[in-house]
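Student: Test case, fold it:
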Amino acid sequence: MKVSIEHNLSPDKKKVKRKRLSMKVINEINAVNRRIAETWTPEMDAEIELATLQYRLARCATLTEEKLVRAQKRAQLKRDLKKAVTVKLLSNALDVDALLARIRSALADVELHELNAMAELRAIRAELRQA
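Tutor: Sure thing, here's the model as predicted:
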C-alpha cells in the first residue's frame, strides 16, 4: 500500500513523497481498528462531542485574547513607526532606515497573524453554530 505525504515547498509547487507500508504495519493498523470497533460505546461519542465543544470554546477564548494582545502590539509598532519617521525627517540618520524596515516587517507579521487568527476564529464559530 502506498501512502502519499505532501511537503509544501512553495505556493505553486508540491513535492509528493511516497512510502510503502509494510504488511506488518498494515496488520497492526487493522488490529487497532478492530479493537476500537469492538469496544466502542455510545458514551464515547458523547465524550468526544463534549471534548470537541470545550476545545472550540477554549480556542475561541484564546484567539480573542491573542487579538487584544496583537492590537496592543500593532498600536505600539505604529507609535514607533511615527517616531522613526519623525527622526528620519528631522535628521537623516543612517540607522533609521534599518529601524523603519524592522518596524514595517513586524507590522506585516502582526497583520498576517491577525488574518490567520480571524479566519480560524470564523471557522470555529461556524462549526459551533452548526453543532
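Student: Could you use CA atoms for every contact and neighbour count after this?
Tutor: Fine.
Student: And what about the closest residue in space to C60 that isn't next to it in sequence, helix, strand or coil?
Tutor: Setting aside the residues directly before and after it, C60 is nearest to L121 in space (Cα to Cα, 6 or more residues apart in numbering), at 6.2 Å. In three-state terms, and counting by DSSP: H, G, I helix; E, B strand; the rest coil, L121 is helix.
Student: please give me the structure for this one as well, since I'd like to look at both together:
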Amino acid sequence: MNKDDLLAFAHELREILEEQGVRALMGRFDWAQRFWGLGFEMDCGRSFEQRYGLRLGDAQELSHELNRIDDVRALGNAVFSQCRYITHWSYSPENESVDWLLQALERLEELVAGPVA
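Tutor: Next up is the predicted model:
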C-alpha cells in the first residue's frame, strides 16, 4: 500500500463527500476500484468490528472512540464496507448520513500522515 496514494485518496474522497454528500458515491467517482487498488477489502466491517468492538456506521459511537483507532487496514476496510453498504444494500441511500465516513476518513488521513512534529 502506497502511503502517498492512500493519503491523497482519503483526502479526495472526504472532500467529495463533504461537498456532495452521499451523491458522491453514486456518481462516476471510481472509489471502489481505488480501494481495491490500495489493497483494501470490502469485508462488511468485520475486521473493524472485531478489532475495536464498534459498529460500522455508528457516527456517535465512532466519535467517542476515534482516538484509539490506529489500524489503517481495519479502518480502510471499514470505510470501503460502509461505502458499499450505502450504495448496494441501503434501502434509502439518499437518506444515509455520511458523518461516519467523514470522521473515519479524517482519522485515516491522520494515521497515514503520521505524527505531527
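Student: TM-score for these two?
Tutor: Comparison of the two superposed chains (TM-score structural alignment, normalised by the length of structure 2) gives a TM-score of 0.34, and 51 aligned residues with a Cα RMSD of 3.2 Å.
Student: how much space between the residue nearest to C60 of structure 1 and N30 of structure 1?
Tutor: Going from L121 of structure 1 to N30 of structure 1 by Cα to Cα, to the nearest Å gives 36 Å.
Student: Quick check: the residue nearest to C60 of structure 1 touching L63?
Tutor: Yes. Checked against Cα atoms under 8 Å, the pair L121 of structure 1 and L63 is within contact range at 6.8 Å.
Student: before we move on, the earlier item: so how many other residues sit close to the residue nearest to C60 of structure 1?
Tutor: Using other Cα atoms under 10 Å, L121 of structure 1 has 19 neighbouring residues.
Student: any idea which helix or strand carries R18 of structure 1?
Tutor: In this structure, R18 of structure 1 sits in strand 13-20 according to DSSP states H and E.
Student: need the contact list for V32 of structure 1.
Tutor: For V32 of structure 1, no residue counts as a contact, taking Cα atoms under 8 Å, 6 or more residues apart in numbering as the criterion.
Student: That one in helix, strand or coil?
Tutor: Using three-state DSSP, the secondary structure recorded for V32 of structure 1 is helix.
Student: What's the separation between it and E38 of structure 1?
Tutor: Spatial separation of V32 of structure 1 from E38 of structure 1 under the definition Cα to Cα is 10 Å.
Student: What of A46 of structure 1?
Tutor: Taking Cα to Cα as the criterion, A46 of structure 1 is separated from E38 of structure 1 by 17 Å.
Student: before we move on, what about I48 of structure 1?
Tutor: From I48 of structure 1 across to E38 of structure 1, the span is 17 Å (Cα to Cα).
Student: How many residues are close by R74 of structure 1?
Tutor: The burial metric for R74 of structure 1, expressed as a neighbour count using other Cα under 10 Å, is 19.
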